[in-house]
Structures are given as structure tokens and as C-alpha cells.
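*Asks:* Have a look at this fold, sequence not included:
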């Protein structure tokens, strides 16, 4: 810890951080989560040569699955079969992360809500319309909140 008399010579300045590289989530049921993020949300699962070299063995043994979002951010799912949140009620926040939000074209928003409902995914809140756009909040298989949102038309 620096004292108030010490100066910091090495700081990050705007532009040093370029983008979010990846988001890692612990998941209880890997198959359910792969289905949710791959088949329901339509994210591309990395396979074969697409898998980062550092994760090939973990992917091969089924302990990790990697997806890529449309903007290139990697979503890593780490299988944690013994995972249990401090509270089984997903309405009670049990981590510092609140939700993961995906942007969608406004013309596709209603179709996304229909897909969520057709797959009997619990909607936490919404759909809502705000000055900033529309959004719907729902839970992944582990109770982590996901949002699909769009800008106003």
C-alpha cells in the first residue's frame, strides 16, 4: 500500500486497456450451460483449432467450454459441479457481478423474448422499455442474470 507521500510512477492511461478479453463463469451443469449459451443465445462455441492453446486440454476433458460473442469477447465456462450459490434464490445477489448484457438489433428484440419464453427460461424482469431502449432480464442455468437489450428504434 502506498502512503500519501509516495507517488505512483506507473499508471494506466486512457487507451492502455483495449477491450474486454474474456469473461469467465463457473457453471454447475456444463451441458445445460453449453446448450443455453450456444443453442438458445446463439453464441458460437470454439472447437478444434479455434480453442486457445492454453485451454485445449481442459476443453478436451469437458472442464471448459469457450464461446465467442459477436464483438469478439470470449465467454469461458468453467465446469464446477459442486457449485452452489450462498442463496438458491436467484433474486438475491450473491456475487459482485450483477448481470451479463448482450446487445441486439431492435428489430430482433421481440423474437429474442419469444425464444426465451418458448424455452421456458425464467424471466427475472421485463421486457421493459426505457429512454435508453428495451431490455429483458433472465437467468442462465446457474441462476446468473443475463440481459438482452437494444437501443431505441
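*Replies:* Nice, I can see it. Since the model is a prediction, treat every value here as computed from it, not as a measurement.
*Asks:* Please count neighbours and contacts with C-alpha atoms only from this point.
*Replies:* OK.
*Asks:* Next, find the distance separating the spatially most central residue of the chain from residue 145.
*Replies:* The centroid of the chain falls nearest to residue 100 when counting by CA atoms, centre = their mean (4.4 Å). Plainly put, residue 100 is 7 Å away from residue 145 if you go by CA to CA, to the nearest Å.
*Asks:* Show me the strands in this protein, by range?
*Replies:* Secondary structure of the chain (DSSP state E): strands at 22-27, 44-45, 64-68, 74-79, 100-103, 123-130, 133-139, 145-150.
*Asks:* Make CSV out of these and add distance to residue 115.
*Replies:* Shown next, in CSV, are these (distance: least, CA to CA, whole Å):
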stretch, distance to residue 115
strand 22-27, 22
strand 44-45, 17
strand 64-68, 19
strand 74-79, 21
strand 100-103, 15
strand 123-130, 12
strand 133-139, 12
strand 145-150, 12
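*Asks:* The structure to be compared is supplied as follows:
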């Protein structure tokens, strides 16, 4: 039996939205992420070193997409999604103030047993976003 190769992390995570322009105003404007790709069905944002947030146009990604390098299988979701951004613990209060100033309600705040804190809020499409300050998971300590 072959030895299992190592996984080196998550390169991309995705969220599905109903209005790409409103999504860009939120992710590019409010959250300040740099858009690296802008297409009809996909925006890709720099979410940190070697990390990419994919924002897909809900209902427009179910079909396979042929590319010069191969076929990207179709995918789509319904309902709200969830993902978390890593933040430094000392930025919790500035993030609370910034979200409040931008009329973004913090819908929940969780103090984790390991000592970290998460702030939860929604994007314009109702997806649940999290700002997570370490320590949270055993592999996320700083």
C-alpha cells in the first residue's frame, strides 16, 4: 500500500453570492481584500499569504468549464456558507469598532476554551463570516 502524501494546507475557500458587484463592494471595499481575478462567474481575492477567497456567482457555476489546461468541474451551493479569516488578538477591538462604523452587526462573539475569540457577522448574501483570533484550534496558536 502506498504511503499517504502530506496535505500542505487549504489554498482556496469559496463563498457563493447573488450579486457580484455588491459582493465586490463588501469583500474588496469593506474588508479590503485585493481582487486578483474578475470574471463573469468568479472573483478571486488575496486572503493572506498563499490563501485565496473565491467568490462565485450563485447559480452560474454548476456547469463544467473547459480551460486550455483541462476541465474545471461544475459546483454550486444553496443557502449560506461559512469561513473564517485569521486575525491577531490585538485587532479584536479595532475590528469591533470598524464593523460597527460600517453598520455590520456582530451576530455572535465566542470565547473559545483554548483562549481565542471569534467575531461572527454576515456578508450581504447572508454567508456567515468569522474573524478568528488565536488560539482557537490546536493547529492555530498564533
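*Replies:* Happy to help now that I have it. Note that this is a predicted model, so its numbers are computed, not measured.
*Asks:* Any idea what the TM-score comes out to?
*Replies:* For this chain pair, the superposition-based TM-score is 0.69 by TM-score structural alignment, normalised by the length of structure 2; 119 aligned residues with a CA RMSD of 2.6 Å.
*Asks:* May I ask you to confirm that the residue nearest to the centre of structure 1 is in contact with residue 143?
*Replies:* No. Using CA atoms under 8 Å, residue 100 of structure 1 makes no contact with residue 143, being 11.8 Å away.
*Asks:* Check the strands of structure 1 for me and report the most buried one.
*Replies:* Mean neighbour count (mean count of other CA atoms under 10 Å) peaks for strand 64-68 among these, with a mean of 23.
*Asks:* Where does that strand end up in structure 2?
*Replies:* Residues 42-46 of structure 2 are the counterpart of strand 64-68 of structure 1, counting by TM-score structural alignment.
*Asks:* on average, how far is that stretch from the matching bit in structure 1?
*Replies:* With mean CA distance after the TM-score superposition for structure 1, stretch 42-46 of structure 2 departs from structure 1 by a mean of 1.0 Å once superposed.
*Asks:* longest single helix anywhere in structure 1?
*Replies:* When structure 1 is parsed with DSSP state H, its longest helix is helix 109-118.
*Asks:* Report the angle between it and strand 123-130.
*Replies:* Using axes from the mean of the first three to the mean of the last three CA atoms, to 10 degrees, the inter-axis angle of helix 109-118 of structure 1 relative to strand 123-130 is 170 degrees.
*Asks:* Excluding residues flanking it in the chain, which one is nearest residue 125 of structure 2?
*Replies:* Nearest residue to residue 125 of structure 2 in three dimensions, chain neighbours excluded: residue 17, at 5.8 Å (CA to CA, 6 or more residues apart in numbering).
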